[in-house]
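Asks: Pasting the sequence and the predicted model now:
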Amino acid sequence: MTGRLADIYRHPIKGHGREALASVRLLAGECMAWDRHWAVAHEAAKLVPGWNRCVNFARGAKAPALMAITSSLDEATATVTLHHPERGEITFRPDDRADLPRFLAWVAPLNPAERAQPMAIVTAGRGMTDTQLPALSILSTASLADLSARMGIALSKDRWRGNLWLDGAAPWAELGWVGKHLAIGGAVLRIEERIERCSATTVDPETGRPNAPTLQALNQHFGHQDFGVYGVVVESGPIAVGDEWRLA
């Protein structure tokens, strides 16, 4: 089975925006560079050194309005620009404590008042992914088209916060790839596990408001809430949109 790499995305601040890339170099045993590099801890967070579970962070599952954020990163200065249709734009350095109050004031209206509020921006020395694995999320455009047809709504790729989107696979074939190797461009990933989805995928990423019962549809049609798979890089190399992929 072969196809083409359709899209590459990274999310510099976990749960706070997405950014399309034309190419990236993947390193063995590491997350995508700068993906989930930062995360926004809330007041009720119980953090440990290094990687932490997603329950400790502000995210779309609990604050749907966050799903409408887009982002861009200046790697040279570690400066992030976020944009939201209701909050406008903010540019700041997540590592600069002097910038934190300004960011918290910008993002506060996007978090429900009854929930624990954003408090700090943290790093872990690796991507703060939803799995403890240093993984990339890999998704299929064919599976998205099939689910969209079943639901009668054009589901955006941005609902799923994926890293790599593949063209050319049969719908849902990727769920059977666990344990296999996926070669893309100059890199190879080992598929480790399926991705169980949360309520963030029910949210329209243009407006930040829930509008599609994705979890209900997955359960109704397939008996699970899985969409996409996690892969760990086992051979370093560059990848670019349009590169061929194949199961190795």
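Replies: Right, received. Where do you want to start? Bear in mind that the values here come from a model prediction, so they are computed numbers and not experimental data.
Asks: Could you use CA atoms for every contact and neighbour count after this?
Replies: OK.
Asks: which helices and strands does the longest helix along the chain pack with?
Replies: Assignment by DSSP state H gives helix 141-151 as the longest helix of the chain. Applying 3 or more C-alpha pairs under 8 Å, 6 or more residues apart in numbering; DSSP states H and E, one finds that helix 141-151 makes contact with strand 164-167, helix 214-222.
Asks: Residue 4: which of the ones you listed is closest?
Replies: Nearest of the helices and strands packed on helix 141-151 to residue 4, taken as C-alpha to C-alpha: strand 164-167 at 5.2 Å.
Asks: contacts for the next helix or strand after the closest one?
Replies: Remark: after strand 164-167, the chain's next helix or strand is strand 181-184, criterion DSSP states H and E. Strand 181-184 is contacted by residues 5, 188-191, 239, 243-248 when judged by C-alpha atoms under 8 Å, 6 or more residues apart in numbering.
Asks: Go again with 7 Å.
Replies: For strand 181-184, the surrounding residues in contact (C-alpha atoms under 7 Å, 6 or more residues apart in numbering) are 188-191, 239, 243-248.
Asks: okay, which residue is most central for the chain?
Replies: residue 161 (3.1 Å; C-alpha atoms, centre = their mean).
Asks: From residue 148, how far out is that one?
Replies: Taking C-alpha to C-alpha, to the nearest Å as the measure, residue 161 falls 16 Å from residue 148.
Asks: Use this one as the comparison:
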Amino acid sequence: MMQLAGLFTYPVKSLRGHAVDEATLEPCGLTGDRRWMLVDPDGRFITRRQVPAMAAMSVETTVDGLILRHPDHGDCRVTTPDATAPVIDGRVWKDELPVRLGNPQADGFLAAILDRPARLAWQHDPRRRPIATAHARPGEHVSLADGFPLLVTTEASLAALNDRLAVAVPMARFRPNLVIAGATPWAEDRWRRIRIGDVELRLALPCARCIVVTQQPDTGERLEGNEPLPTLRAMGHATTAGIMFGQNAVPERLGKVRIGDPVEIIETGEGLG
């Protein structure tokens, strides 16, 4: 039987995530997932693609905001911006959306770690960012994730990949939200709709992977060249859109998800071509 074996949220885009036992699924993704991001002075998002040192920062969520932690720079407490906070035009890829700037006391903390100016920004209204793809439907929205509310992976596909690698990689490299156990390798490429406990998801399209999957998840260091990207390509998990691992997903029925929830395949289709 397939079941949910891993559940992860990433409060700040590109910083470390949290493993949780349960979470609430909202229209834009899991509650609290990627609602914050770091932006440059022009409001453009900053990620580990440009600044691998972001991997060293962890995040603790609090009732009124966040605590940012770094092994060399200590802690910085940030409160969620209220209605009086400055609103700027933020940018994630080609998407422009209003975001509220976080506490200015974090600016120096972030600049010291990243060696560049940066501010924390909070997405106060996810309804202002529609999913910008032909695979979305009217009224579907996304947090500050790259493109879709959720990323689904399977333990079996990671195991199949690691069987081909000289040095195994952890699932954390791929930053999933939902990890499923009990599937066969690469079965998720053919899933179109699934049920996890009481919630339902539509799997929209495979996730094209970037340089972040070549970085160590806690340091940003690259120790194995460009792996696992070349091996994924050699295994046939590439299309004209990129090298793929995992499936981008959109919520269709909302509710709670919990570790151990049964997973049911509702609809399948063609896999990678």
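Replies: That came through fine. None of the values given here were measured: they were computed from a predicted structure.
Asks: Report the TM-score for the pair.
Replies: The TM-score (TM-score structural alignment, normalised by the length of the first structure) is 0.83; 227 aligned residues with a C-alpha RMSD of 2.2 Å.
Asks: what span of the second structure lines up against stretch 169-176 of the first structure?
Replies: The aligned range for stretch 169-176 of the first structure in the second structure is 183-190, by TM-score structural alignment.
Asks: what about the matching stretch, how long is it end to end?
Replies: Its first and final residues considered, stretch 183-190 of the second structure spans 12 Å by C-alpha to C-alpha.
Asks: May I see the buried residues of it?
Replies: 183, 186, 188-190 (16 or more other C-alpha atoms under 10 Å).
Asks: TSV for these, including distance to residue 211 of the second structure?
Replies: Shown next, in TSV, are these (distance: C-alpha to C-alpha, whole Å):
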residue	distance to residue 211 of the second structure
183	27
186	21
188	22
189	21
190	25
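Asks: quick one: which of those residues is nearest to residue 233 of the second structure?
Replies: Among these, residue 186 lies closest to residue 233 of the second structure (C-alpha to C-alpha), at 13.6 Å.
Asks: hang on, the closest one packs against residue 157?
Replies: Yes - the criterion here is C-alpha atoms under 7 Å, and residue 186 of the second structure meets it with residue 157 at 5.3 Å.
Asks: can you count the residues close to residue 105 of the first structure?
Replies: Residue 105 of the first structure has 11 neighbours, counted by other C-alpha atoms under 10 Å.
Asks: Wait, a helix at it?
Replies: Yes - assigned with DSSP: H, G, I helix; E, B strand; the rest coil, residue 105 of the first structure falls within a helix.
Asks: Please say which position in the second structure it maps to.
Replies: Taking TM-score structural alignment, the alignment pairs residue 105 of the first structure with residue 108 from the second structure.
Asks: Next one: its match relative to residue 33 of the second structure, how far apart?
Replies: Residue 108 of the second structure is 25 Å from residue 33 of the second structure, by C-alpha to C-alpha.
Asks: do the same with residue 68 of the second structure
Replies: To residue 33 of the second structure, residue 68 of the second structure is 15 Å away according to C-alpha to C-alpha.
Asks: More neighbours: which of these two?
Replies: Just comparing residue 68 of the second structure and residue 33: by other C-alpha under 10 Å the higher neighbour count belongs to residue 33, 25 against 21.
Asks: Helix, strand or coil: sort out the residue lying farthest from the centre of the first structure for me.
Replies: Residue farthest from the centre of the first structure, counting by C-alpha atoms, centre = their mean, is residue 98 at 27.1 Å. Using three-state DSSP, the secondary structure recorded for residue 98 of the first structure is helix.
Asks: on that earlier part again, what's the distance between the residue nearest to the centre of the first structure and residue 217 of the first structure?
Replies: Taking C-alpha to C-alpha as the measure, residue 161 of the first structure falls 18 Å from residue 217 of the first structure.
Asks: Same question for residue 111 of the first structure.
Replies: In this structure, residue 111 of the first structure and residue 217 of the first structure are 27 Å apart, going by C-alpha to C-alpha.
Asks: go on, residue 149 of the first structure?
Replies: Counting by C-alpha to C-alpha - residue 149 of the first structure and residue 217 of the first structure are separated by 11 Å.
Asks: Of these two, which one has the most company?
Replies: Taking other C-alpha under 10 Å, residue 149 of the first structure and residue 217 do not tie; residue 217 has more neighbours (17 against 12).
Asks: what residue of the first structure takes the place of residue 233 of the second structure?
Replies: The alignment partner of residue 233 of the second structure in the first structure, by TM-score structural alignment, is residue 219.
Asks: Would you mind confirming that that match makes contact with residue 225?
Replies: Yes - using C-alpha under 7 Å, residue 219 of the first structure is in contact with residue 225, at 5.8 Å.
Asks: Compare neighbour counts for these two and give me the winner.
Replies: Between residue 219 of the first structure and residue 225, counting by other C-alpha under 10 Å, residue 225 is the more crowded of the two (18 against 12).
Asks: pull the longest strand from the second structure.
Replies: The strand that spans the most residues within the second structure, counting by DSSP state E, is strand 242-253.
Asks: after it comes which helix or strand?
Replies: On the C-terminal side of strand 242-253 of the second structure, the nearest following helix or strand under DSSP H and E is strand 255-258.
Asks: Give the buried residues for the helix or strand following that next one.
Replies: Downstream of strand 255-258 of the second structure, the first helix or strand assigned by DSSP H and E is strand 263-268. Residues 263, 265 are the ones in strand 263-268 of the second structure that count as buried (16+ other C-alpha under 10 Å).
Asks: Now for residue 21 of the first structure, how many residues are close by?
Replies: Using other C-alpha under 10 Å, residue 21 of the first structure has 14 other residues around it.
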